[in-house]
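Asks: Coordinates only, no sequence provided:
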C-alpha cells in the first residue's frame, strides 16, 4: 500500500491552481478502482475539455469537410479507409486499428444541449443523467451498486478524491500520483499575470505560490496551451504598468515550455496507465481517470497535438502493460462532455459544440469500424447550423459495453445506471 500523508501545503496548492478553464482541465487527476465478480475489465477515460472529434477522426469522405477545415482535408492525416483519416498524433494507434482493437462512435453526445458549459457538460457525462444536478452519484458507481459482492481495492487517495463518475454508495478506492515539479521565477510571474484581472484567483494563486512551489504533472498540457496563447499574443504584447512587454512574453513562453517538458518527464498520464494496468492484472476490474487539455479554442493545429499524443500513449501503455491475455478481456472507452464547432474560429481553434466522438479500444471490443452514423456537414445538416448533429446518446454505447462485458440486465442499465436511457441505439461493440 502507498502511504504519503496529504499535508496542508499540497492541499492548498491543488485547491488554488484554478482559473477560467478549471472545469475543462482539473489539475489533479484521481484514479478510481473497483474489484468485481467477473473476469472482464473496463477502463473509462474522461477527456476533459471537449475533444474535437472532427479533427481526431477526420471525415475526409464528406465533401464539406475540406470547406469547413481547409487545412485538414484528405491526405493531411493517416488514412484508415477512403472516408476517414486519423490525426497524425494518433498514428501510433494504427496497429490497434488493423488488429481490430480500436474503433470510434461518431456523432454521439450526452443529452446536454446548447448552453455548452464545461461544468454542466461534465456533470451530465459523469452523473449519466439527462439534466444538470439530477444525481449526486455517478453512473459507474450505480452500476457497481447493482452487482452483489462488490469490494473496493485498498489504495491511497490524495487530491480531489472521487470523480463524480465513481461517487456513490458502492465502495471504490482512489489513488493519485504525488509527483510534482518546481516553478521557475519566470513561470511564477507569468501565472501572476494570467490571473492579474481576477482577484479571487490571483489571491489564491499567490497564497499557493508562497506555500508551495509545486505543479502536478497533469498540468503539462495546460502549460503548453498557455504557452501557445502567449505566442499568439506576442504580436500585441502589452507594455509596462505591471504587464508584460515583448521580451517578458518570450521569456515566459520559454519558461512555460520548459515547465511542460519537465512535467511530462515526471511520468504524466503514462504513469496513471501503468498503475491502472498493475491493478487490473490483479484484483481490480474497473479503472477510470481523466486526460485533460482538450479545450482547444486557439491554434488547434498545435494545441491538440499534445493531448492526442497522451491519449495514444495511454492506450498503448495499457495494452503493453496488461499483456495479451488481460488485454483480450479489456474494454477501454474514452468519452468527452461535448464536441466542438464544425468551423474553426478566427484564432484557428474551435469552440464548444454538441455532438462529438467516442473512442474505444481493447481486445474485448469489436474494432476496425466507425459506427454511429453520419449526419453530414452541409450547413443545413449541422445542429443549429454550427455543430455536428447528435445521432445517438453516448450513454447508450457505454451501457452496451457494460451489458456485453458484465451481463447486466437492460432494465437495470436503463432504469438504475442511466435513468431515462433508451438503449435501442447502442452500437454493438463487445465481441
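Replies: Now that the structure is in, tell me what you want to look at. Model, not experiment: these values are computed from the prediction.
Asks: alpha carbons only for contacts and neighbour counts from here, please
Replies: Fine.
Asks: Three-state assignment for residue 203, please.
Replies: helix (DSSP: H, G, I helix; E, B strand; the rest coil).
Asks: residues near it, how many?
Replies: Residue 203 has 15 neighbours, counted by other Cα atoms under 10 Å.
Asks: Residue 385 too?
Replies: Using other Cα under 10 Å, residue 385 has 14 neighbouring residues.
Asks: list the contacts for it?
Replies: residue 379 (Cα atoms under 8 Å, 6 or more residues apart in numbering).
Asks: All the helices of the stretch 151-300 of the chain, in order from the start?
Replies: 185-194, 199-211, 220-233, 246-265, 268-281, 300-303 (DSSP state H, counting those that start in this stretch).
Asks: show me what contacts the closest residue to residue 121 other than its chain neighbours?
Replies: Nearest residue to residue 121 in three dimensions, chain neighbours excluded: residue 337, at 5.0 Å (Cα to Cα, 6 or more residues apart in numbering). Residue 337 sits next to 47-50, 109-110, 118, 121-122, 124-125 when contact means Cα under 8 Å, 6+ apart.
Asks: Let's see that with 7 Å instead.
Replies: If a contact means Cα atoms under 7 Å, 6 or more residues apart in numbering, then residue 337 has 48, 50, 121-122, 125 as its contacts.
Asks: Nearest to residue 315 among the helices of the stretch 151-300 of the chain would be which one?
Replies: helix 268-281 (7.9 Å; Cα to Cα).
Asks: take the one below as the second:
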C-alpha cells in the first residue's frame, strides 16, 4: 500500500470524526533501506540559462553575444578554471566547490529539439525517454522497479506540483506543503490516545500535525486548485515563488533522507527569464543555493558525505541576449551536481564553442552530451543498478557511453 502524507491525513481526520467506531489502524512498518547512498533530484522548471550560471568568459565570442549579461571575473563572478566563472548568486556554494562537493556538466540536453515547449521539454526530462509515449511513468520510478527491497518510504516526491519523475508502478511517498489536517485539540488528544500502543503510527500522527502547523504558518495556499493544470504550471514558471518554501521543502527532504528514505525529488520554479534576466536569475539561483545548503545542514556531515544532489532543467536558453535584457528558449543547458558523494571542483562536458557555425540552429548552445547518460551513471554508482537495465528500462534506448566519473 502506498503510504502518502495525504492518506495519513485523511485517515487521521476520519479518526477524529468517529473515534468510537474506529478500531486500531493496521500497524505500518518500513523495510530497511536497500542501499546507503542518497540521491536528491531537483527539477529547475522554466529553462535555466547555462551560459549565465557557468559563464564561459574564456570563449572569444561570449562577450559579443551577451552585451548587458556578459559575466566573468570582471563583472564580479568567481573564476573557476580560467575559462568558466560562477554566477555571483551562487557564491554561497563556493566552499562546496573548494571542497570538491560542487560541480557542473556543461552543454547537456535531453533528446528534445526544436519546439522549445516547457511542457513537452519537462515531460521528456522527467520521463527519461527520447520521445513521448516510449515508456510509462518517470525514470526514477522505473529505477525503483529495478531494485530489490524498495518500499514506499524509499523515495519521496516533495512539493505541490506533479512529479512525473516518480510516477509509475513502484510505491513512493509524497508530501506537499499546504495539505492541512484540521482537527480540534480534543480530536488530536483522542487520536493520540488511540494510537498510543503503536509507536510508529503515533509518531507519524504527531509529525503530520506538526507539518500542518508549519504549512499554515507558511500560508502557501491550497494544494489542489481548480484552475487548469497547464495554466498553473505556466504561471509557476513565470512567477517567482513566494517566501521560503524551497527551504521548507529541502529541510523536509533532509529529514527523510536521514532515516530510511534514499531518494527525494522536488522542483524549484522561476527560471523562465525572457525579460530582466539579471534580476530574475539572481533570485532563482539564490533559492537554489539556499535549498542546497539547507540539504547539507539538515543531512549532517555523515549523510551528506553519502549524498548526490543533481539539478537539471528542461532546456537551456538562446546564446544571444534579446531586446528586453533576457534570453529565450534554447537547447543546450547545464547540470549542477552537489554533495559529499560527487567528484566536484570541475566543469565537465565538451565545450562546443559559441561561433555562429557552432551553434544549434544558429541560435542555441549545441548539446554535446545526452543528460540521460549523466543521470544513468549517477544511478549506477549510487544504487548499483546494472548498466543493461538502465539502458533498456530506466532510460529506454540510451547508450550510456563512457563513465564520466561524476562520483567518488
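Replies: Now that the structure is in, tell me what you want to look at. Fair warning: this is a prediction, and the values are worked out from it, not measured in the lab.
Asks: How alike are these chains, TM-score-wise?
Replies: The TM-score (TM-score structural alignment, normalised by the length of structure 2) is 0.77; 337 aligned residues with a Cα RMSD of 2.8 Å.
Asks: Looking for the alignment partner of the residue nearest to residue 121 of structure 1 in structure 2.
Replies: Using TM-score structural alignment as the criterion, residue 337 of structure 1 maps onto residue 314 of structure 2.
Asks: mind checking how far its match is from residue 98 of structure 2?
Replies: 28 Å (Cα to Cα, to the nearest Å).
Asks: how about residue 56 of structure 2, what's its match in structure 1?
Replies: Per TM-score structural alignment, residue 56 of structure 2 is aligned with residue 59.
Asks: Tell me how far the residue nearest to that match when sequence neighbours are not counted lies from residue 65 of structure 1.
Replies: Once flanking residues are discounted, residue 59 of structure 1 sits nearest to residue 84: 4.9 Å by Cα to Cα, 6+ apart. Separation of residue 84 of structure 1 from residue 65 of structure 1 (Cα to Cα): 11 Å.
Asks: which residues in structure 1 form strands?
Replies: For structure 1, applying DSSP state E gives strands covering 31-35, 41-47, 57-58, 78-79, 85-86, 102-109, 173-175, 181-182, 214-215, 284-291, 330-336, 356-361, 370-371, 392-393.
Asks: could those be laid out in JSON lines, adding mean neighbour count and distance to residue 249 of structure 1?
Replies: Below are the strands of structure 1 laid out as JSON lines (neighbours: other Cα atoms under 10 Å; distance: least, Cα to Cα, whole Å):
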{"stretch": "strand 31-35", "mean neighbour count": "27", "distance to residue 249 of structure 1": "36"}
{"stretch": "strand 41-47", "mean neighbour count": "23", "distance to residue 249 of structure 1": "30"}
{"stretch": "strand 57-58", "mean neighbour count": "25", "distance to residue 249 of structure 1": "34"}
{"stretch": "strand 78-79", "mean neighbour count": "19", "distance to residue 249 of structure 1": "35"}
{"stretch": "strand 85-86", "mean neighbour count": "24", "distance to residue 249 of structure 1": "34"}
{"stretch": "strand 102-109", "mean neighbour count": "26", "distance to residue 249 of structure 1": "39"}
{"stretch": "strand 173-175", "mean neighbour count": "23", "distance to residue 249 of structure 1": "37"}
{"stretch": "strand 181-182", "mean neighbour count": "16", "distance to residue 249 of structure 1": "20"}
{"stretch": "strand 214-215", "mean neighbour count": "20", "distance to residue 249 of structure 1": "21"}
{"stretch": "strand 284-291", "mean neighbour count": "24", "distance to residue 249 of structure 1": "28"}
{"stretch": "strand 330-336", "mean neighbour count": "26", "distance to residue 249 of structure 1": "33"}
{"stretch": "strand 356-361", "mean neighbour count": "26", "distance to residue 249 of structure 1": "35"}
{"stretch": "strand 370-371", "mean neighbour count": "18", "distance to residue 249 of structure 1": "43"}
{"stretch": "strand 392-393", "mean neighbour count": "22", "distance to residue 249 of structure 1": "44"}
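Asks: follow-up on the earlier one: which one's more surrounded, residue 84 and residue 65 of structure 1?
Replies: More neighbours surround residue 65 than the other of residue 84 of structure 1 and residue 65, with 22 against 18 (other Cα under 10 Å).
Asks: got a list of what the spatially most central residue of structure 2 touches?
Replies: In structure 2, the centroid-proximal residue (Cα atoms, centre = their mean) is residue 42; its distance is 1.0 Å. Counting by Cα under 7 Å, 6+ apart, residue 42 of structure 2 touches 265-267, 310-312.
Asks: Residue 310 of structure 1 now?
Replies: residue 269.
Asks: Can you find the partner of it in structure 2?
Replies: In structure 2, the residue matched to residue 310 of structure 1 (TM-score structural alignment) is residue 287.
Asks: Over to residue 365 of structure 1?
Replies: Match for residue 365 of structure 1 (TM-score structural alignment): residue 342.
Asks: Also residue 349 of structure 1?
Replies: That one, residue 349 of structure 1, aligns with residue 326 by TM-score structural alignment.
Asks: if we can go back for a sec, could I get the helices of the stretch 151-300 of structure 1 in a markdown table, plus columns for distance to residue 143 of structure 1?
Replies: Compiled in a markdown table, the helices of the stretch 151-300 of structure 1 are given as follows (distance: least, Cα to Cα, whole Å):
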| stretch | distance to residue 143 of structure 1 |
| --- | --- |
| helix 185-194 | 41 |
| helix 199-211 | 37 |
| helix 220-233 | 32 |
| helix 246-265 | 34 |
| helix 268-281 | 18 |
| helix 300-303 | 35 |
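Asks: The aligned partner of residue 404 of structure 1 in structure 2 - how many residues pack around it?
Replies: Aligned counterpart of residue 404 of structure 1 in structure 2: residue 381 (TM-score structural alignment). By other Cα under 10 Å, the residues close to residue 381 of structure 2 number 17.
Asks: how close does residue 381 of structure 2 sit to residue 229 of structure 2?
Replies: 36 Å.
Asks: Equivalent analysis for residue 199 of structure 2, please.
Replies: Following Cα to Cα, the distance that separates residue 199 of structure 2 from residue 229 of structure 2 is 39 Å.
Asks: do the same with residue 154 of structure 2
Replies: In terms of Cα to Cα, residue 154 of structure 2 sits 28 Å off from residue 229 of structure 2.
Asks: So between the two, which is more surrounded?
Replies: The neighbour comparison of residue 154 of structure 2 against residue 229 (other Cα under 10 Å) goes to residue 154, with 25 against 13.
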